[in-house]
Structures are given as C-alpha cells and as structure tokens.
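# Pasting a predicted model and its sequence here:
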Amino acid sequence: MSLQAGVVEDVRDPGRYDHLCWAFEDAQEFRARAGCFLAEGLQLGEQVWYVGSGDVTALEDELRELPGMEQALHSGAAKADSIEAAYPTGTVVDPAAQVAAYARATAQAVAAGFTGLRVAADATALVRTPEQLDAFARYEHLIDRYILTAPFSAMCAYQRSLVGDGSIAALACMHPGASADATPFWLHATTQNGCAAAIGGELDLATRDLLRLALHRADLQPHNGELVLDASRVEFMDHRSLLQLVEHARSEGHMLVLRTAHPGPGLLIRALGLDRARVEIPA
C-alpha cells in the first residue's frame, strides 16, 4: 500500500511503493529493471505482466531471458503484452477505462489463484503528444487511488530520450515513488483519513508550473468543505507554493488544510496572514 513518497533506488525492494515511476535510458535498462520488479511479484505469488513495444512473440522471448520467467510463462504466472497491439499509434488513453481494465485483470488473476497482479510497462508510446501526456498523467493518479485498496502494483516506465525530462517529471510526480531525479515532488493518493491526497518533496518557484498541472490533473476531492493534504513528507515549501495551494483550494471554494507536524507551513500561514489555510497536527 502506498503510504509515503520518495525516491526508489532498487526496484527489487520497492517497499511501501506499490506504484512507482522509472525513467530509463535504453531498452536494456528497462528489461533489467522490469525483470527485478516482476521477480519480486512471483515471489509474492502474484501474476506478472511484462508490457512493452514490439510484437508479443519478441516480448515473450525477452521475458524468457529473465531469471525464473521461462517456467512462469509456461504456468501462466507470467505473460507478455504489446503496447502497439492494444493501442494504435497516437491513442489517447481514457483514464477511467484504463483503470477499469486493470481492475478486471486483477480480479481475474485473483480468481485464478494468484495473490494479485503486478505489471511492468514501458508506456513511452502512450505519452508522446501533449494530449496523450495529459490523459496518461490523469490515469496515473486514478490508478494510484485504485492501488490503495487493490492487490495490484505497477512499475510505469518511460524512456527519457524519447519523452524528455519535463514529461518525465509530469508523470513521475503522480506516483508515490520514482527513480532518482525524476521529479522534485510527489502528489499521490493516501489512506490518511480525510485527506484528498498526500504531497511530499520540495516545492519552490521551479516547481510552480508542474504543481499547477498536477493539482489540475489529480482532481482532488474536498472533505467537509476543506481540501486536506497530508504534507508530512514535504521537505521544503516556499511561500509561493503555499499561496499556490491556497489559491487552488479557494478557486474550488474550499479551505486548505495541511496535515503536518513540521513548523514551516504554519509559520508561513501566520506570516502571510492567510485566512483560507490552516495546519492540522497529525494525531
């Protein structure tokens, strides 16, 4: 279950991150990272999917080269799937429909006797245009909400040279865990009672545009007229970022509540004289 946000160094031990973003340099790196991530799933009794570019036969051959996958393919514990076979070039993913598809696949995996479903996917082909990127970033937040309560986990991978650092950050910030240097902050789903989302990392002038897009794409839901964010993992927040969060909440007619024990946000709120924001100390 995704409880906190942070940098993932080793996909063999994603720890608390059931939903992680990995920016990779080449196909060899993707195969290696995916293999480690999926091998962990097999040990946990999950069905694992290897999703990438190319035809299914070639992807199955790639999967067989990974430790333990030959037998898993034969038994049905592992399968390969092609992005191009499922999505014609230029397809803009329907976020809700994509989540529903994985929910059905997860239910089928559990019905077949597996403990859940784990997917490692090279989704580069689905985020090449601005329209694709916007839809897929929205999907990333929706699937993160689903993962909180479902036996489903995913490593969403994107090739840096084809997507670019800006797009990588826009996708990575919608995950609770990401590879190093993928994003300066995280906005993700949380199980914390009453919280619309959790936010962590560093927020400053350089993240202004990225934060604006993330807030818009996440479509955060208020609780009793308040937009409550678990901010316990925020490492730094400047006054501009605080004002940005306050304005986002205000534009939707809500009070901003930051749930954190750190003194910084409260000091900023008092210094700026903000009456549409408050800090709530976690129980």
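Everything's here; your move. Because the structure is predicted, anything quoted here is derived from the model rather than measured. Residues are numbered from 1 along each chain as shown.
# hey, let's count contacts and neighbours off CA atoms from now on
Fine.
# residues near Q108, how many?
15 (other CA atoms under 10 Å).
# In three-state terms, label it for me.
helix (DSSP: H, G, I helix; E, B strand; the rest coil).
# separation between it and P176?
26 Å (CA to CA, to the nearest Å).
# what residues are up against the residue lying closest to Y146 once chain neighbours are set aside?
Using CA to CA, 6 or more residues apart in numbering and skipping residues adjacent in sequence, the residue nearest Y146 is V99, 7.6 Å away. Neighbour list for V99: 139, 142-143, 146 [criterion: CA atoms under 8 Å, 6 or more residues apart in numbering].
# Please identify the helix or strand for the nearest residue to A137 once chain neighbours are set aside.
Distance criterion CA to CA, 6+ apart; nearest residue to A137, sequence neighbours excluded, is L171 at 5.4 Å. In this structure, L171 is located in helix 165-172 according to DSSP states H and E.
# mind listing the helices for the stretch 1-150 of the chain?
Secondary structure of the stretch 1-150 of the chain, counting by DSSP state H, counting those that start in this stretch: helices at 27-43, 56-64, 69-75, 83-86, 95-111, 130-147.
# contacting residues around the following helix or strand past the longest one?
Spelled out, that is helix 130-147. Using DSSP H and E, the next helix or strand after helix 130-147 towards the C-terminus is strand 152-159. Identification of contacts with strand 152-159 by CA under 8 Å, 6+ apart yields 18-26, 30, 34, 37, 106, 116-124, 147, 168.
# Please, a PyMOL command that selects the buried ones among those?
Burial among the contacts of strand 152-159 is assessed by 16 or more other CA atoms under 10 Å; the matching PyMOL selection reads:
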select buried, resi 18+19+20+21+22+23+24+30+34+37+106+116+117+118+119+120+121+122+123+124+147+168
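# re the thing from before, point out the one among the helices of the stretch 1-150 of the chain that comes closest to L267.
Nearest to L267 among the helices of the stretch 1-150 of the chain is helix 130-147; the distance by CA to CA comes to 30.1 Å.
# The closest one vs strand 152-159, what angle?
Orientation check (axes from the mean of the first three to the mean of the last three CA atoms, to 10 degrees): helix 130-147 against strand 152-159 gives 150 degrees.
# Could you list the residues in contact with helix 130-147?
Under CA under 8 Å, 6+ apart, the answer for helix 130-147 is 1-2, 18-19, 90-96, 98-99, 126-127, 153, 167, 170-171, 174-175, 188-190, 217-218.
# any idea how far that helix is from the chain center?
Centroid separation for helix 130-147 versus its chain: 8 Å, with CA atoms, centre = their mean, to the nearest Å.
# Second structure for comparison follows:
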Amino acid sequence: MSPHRTRELAVDAMGHGDHLCLAFADDAEQRRVMTTYLLTGLERGERVLYFADQTAPDQVFDWLREAGTDPTAALDSGQLMVTTADESYLADGPFDADAMVAALHQEVTESLAAGYTGLRVSGEMSWALRDVPGAERMGEYERKVNDVFAGHAASAICQYDARRFDAATLHAFDQRHPGTVAQQPLHTSSALRLLPSLRDGRQCLRVIGDVDYYYAPMLSSALEKIMSWPGDLTVDMSALQFIDLAGVRALARTAERLPAGRRLHVVDLDPMLSEVIHIVGWDQIPSLTVTAREARP
C-alpha cells in the first residue's frame, strides 16, 4: 500500500488559510518557491514576514531584485520584514512554542488593522537542529500554529532543508502540516509527469502515467537531475500506468552509475513488472532494489 500523502499545493496557488511544509534538497528549489511566495504576497497587499536562518537577509532581498522587484519601498513601509531566527523564534533565548503562536496571532490581527489584506509568513527551521532549549517542542508548535492560519487571512510556509534533517524527523514535521508545497515537475505532459516529492521523509521522484520508448529519455533526464540529491535515490512508481523495457533500462543504467554505497530504490512497482525485471536479471544489480506494490483488494 502506498504511504499516506498530505495535500500538495503549488506555491502560486496558495491562499489564506494554507500552512504548508517545504522540504527542499537544493538551493535553487528553495529560491524558486520563496521568491514566488514573497512576490505574490506583496502583489496581493499582504504583510510579508520572513525568518531567515541559513540564508542571510540580504540574500532574500537579492532574490526579489533579481526577479525584477526592488524591496526598498516594501521594507520602508513595513509591508516586508526579513529578520533572523534568533530575532523571532529565539527572541527570548529558549524556544517558547506558546509565545510564538501568540505572537503570530497578534501579527495577523495587527496586519489586518493596518490595512493589509492578510499576513504571509515563512521561516527557515534549521535553527531547530542547534542545541536550543525548547527545540524539542517543535512538533507541538507545528500542530498549534495550524490554528493561526486555518480560516484566517494568513498563510505560512515552514522550510525544512532535506540535506540537514534526517528522514524520520522530516517525515514527522511534514505530517504535522495540512499540506506540502508541490515541487516543480521535471517533466509534464498529457501522458507523463515526473514530480519530485516527499515520501516517508525522503525526497523521491514520482512517476505518474506512462513511460514508453518515446518517454524513456524524459525519465533518463529526470533521473540524471536527481542524482545530485544526497544519499540513496527513491523512485515512486505507485502512480505508474505502464513502462516498457526502455524505461526499465533507464532505471538500471542510473543505478549502475551511482557511486559505491548509494542505491536506487524503485518502490511500489506493479508486481508483473517486478517479475519482468527479475526475469531479465536487472534486479541483480547491487545498487538497484525493486519493491512491488501490494495487491489492491
């Protein structure tokens, strides 16, 4: 059975009430999502708060400038505020989950009273990996903060760097959000979508649709791109409708190219296709593991 999936929503489709988790494995994806999120909030007349940790505040301003927007006016008016985790989550030293939730409630009220159309917040959560008193309450905080946004003129994206958080921790935080930010597809057409996603706290490539001889090069290209991800690679085949030998060969060749110690895990593959791979002998490649999906009732 495929794992439970939280709701996935494109960043430019976010609206009031949304509280999403962004798990990213490269800086370009973080920049793409956050630039869109911040600019959309400014264009909609919302107050926008950004709590940086690994990213310097000046770098956030550069994202906006390079997208064609000078943030000076928004900064001067107070519509945009970019600060650090130490000055927000950790302003009192230890992390106080209840105090942070109360502060966000107040920010929503004050933003609306000031004439803004809502509040838009994003925070880099890597500070929680430091030896900070109260950081053990992060899971509790993520549950409580849902009430700040649900049904209110506010939204938030909590950013988790998948290169820093282990899979179990990332999965736990992901499950405490009502949804996740959908990542940019590596390929999309009427027959096939190749979508980076999150599965049990690990980055994976979801294959949705058909992979025949024509689309096998698209799969190969997507596999080439995800080789930069850290650790083992996972390809989720739970939404695959069809794959021919050219597509399976692309998976085998990618596994053979992985450095020693890394593996390509093909999961939730149709049992008949798993058997074909076994007959051909590709499951004997040391760096390739194939797991068939459970039969559906």
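Ah, there it is. Being a predicted model, the structure only gives us computed values, none of them experimental.
# What about the contacts of strand 152-159 of the first structure, which are in strands?
19-24, 117-122 (DSSP state E).
# Looking at those residues, which is nearest A182 of the first structure?
Among those, and counting by CA to CA, the member closest to A182 of the first structure is A23, at 6.7 Å.
# was I right about the closest one contacting T183?
No - if you go by CA atoms under 8 Å, A23 of the first structure and T183 don't touch, sitting 10.1 Å apart.
# what touches both of these two?
I168.
# buried residues in stretch 205-214 of the second structure?
Applying 16+ other CA under 10 Å to stretch 205-214 of the second structure flags 205-212 as buried.
# Could I get the contacting residues of the residue mapped onto V163 of the first structure from the second structure?
Using TM-score structural alignment, the partner of V163 of the first structure in the second structure is F165. When contacts are counted by CA under 8 Å, 6+ apart, F165 of the second structure touches 126, 129.
# Which of the three states applies to F165 of the second structure?
Under three-state DSSP, F165 of the second structure comes out as coil.
# if I look at it, how far off is A172 of the second structure?
11 Å.
# S274 of the second structure now?
30 Å.
# repeat for T6 of the second structure
Distance from T6 of the second structure to A172 of the second structure, by CA to CA: 12 Å.
# With neighbour numbers in mind, choose between the two.
Taking neighbours as other CA under 10 Å, T6 of the second structure and A172 compare with T6 leading, 18 against 13.
# I'd guessed the more buried one sits against F173; true?
No - counting by CA under 8 Å, F173 is not a contact partner of T6 of the second structure; they are 11.6 Å apart.
# Next, the contact list for G200 of the first structure, please.
5-6, 185-187, 231-235 are the contacts of G200 of the first structure under CA under 8 Å, 6+ apart.
# Restrict these to the buried ones and give me that as a PyMOL selection.
This is the PyMOL syntax for the buried subset of the contacts of G200 of the first structure, where burial follows 16+ other CA under 10 Å:
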select buried, resi 5+6+185+186+187+231+232+233+234
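# Restricted to strands, list the contacts of G200 of the first structure.
Going by DSSP E, the strands hold 6, 185-187, 231-235 from the contacts of G200 of the first structure.
# just these now: which is nearest G45 of the first structure?
G6 (25.8 Å).
# Return the residue of the second structure aligned against the closest one.
With TM-score structural alignment defining the correspondence, G6 of the first structure maps onto T6 in the second structure.
# again, but for G76 of the first structure
So, by TM-score structural alignment, G76 of the first structure is matched to G78.
# Measure how buried its match is and give me the count.
The burial count for G78 of the second structure: 13, using other CA under 10 Å.
# check contacts around G179 of the second structure.
Neighbours of G179 of the second structure in contact, by CA under 8 Å, 6+ apart: 6-9, 18-21.
# err, R208 of the first structure, not the other one
Counted by CA under 8 Å, 6+ apart, R208 of the first structure has contacts 241, 244.
# Provide the aligned range in the second structure for the host helix or strand of it.
Remark: R208 of the first structure resides in helix 208-218, with elements defined by DSSP H and E. On the basis of TM-score structural alignment, helix 208-218 of the first structure is assigned to no residues in the second structure.
# got the angle between that helix and helix 130-147?
Going by the same axes, to 10 degrees, helix 208-218 of the first structure makes 60 degrees with helix 130-147.
# Tell me the buried residues in helix 208-218 of the first structure?
210-211, 214-215, 217-218.
# Make JSON lines out of the residues you listed and add distance to G45 of the first structure.
JSON lines is the format used below for those (distance: CA to CA, whole Å):
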{"residue": "L210", "distance to G45 of the first structure": "37"}
{"residue": "L211", "distance to G45 of the first structure": "37"}
{"residue": "A214", "distance to G45 of the first structure": "34"}
{"residue": "L215", "distance to G45 of the first structure": "36"}
{"residue": "R217", "distance to G45 of the first structure": "34"}
{"residue": "A218", "distance to G45 of the first structure": "31"}
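# In contact with the residue mapped onto A109 of the first structure from the second structure, which residues?
Aligned counterpart of A109 of the first structure in the second structure: S111 (TM-score structural alignment). Counting by CA under 8 Å, 6+ apart, S111 of the second structure touches 46-47, 117-119.
# Redo those residues as TSV? Include distance to S220 of the second structure.
Output for the contacts of S111 of the second structure, formatted as TSV (distance: CA to CA, whole Å):
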residue	distance to S220 of the second structure
E46	41
R47	42
T117	45
G118	43
L119	41
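# Near R44 of the second structure, how many other residues are there?
11.
# That one: what's its closest spatial neighbour, skipping adjacent residues?
Closest to R44 of the second structure by CA to CA, 6+ apart is T117, at 7.1 Å.
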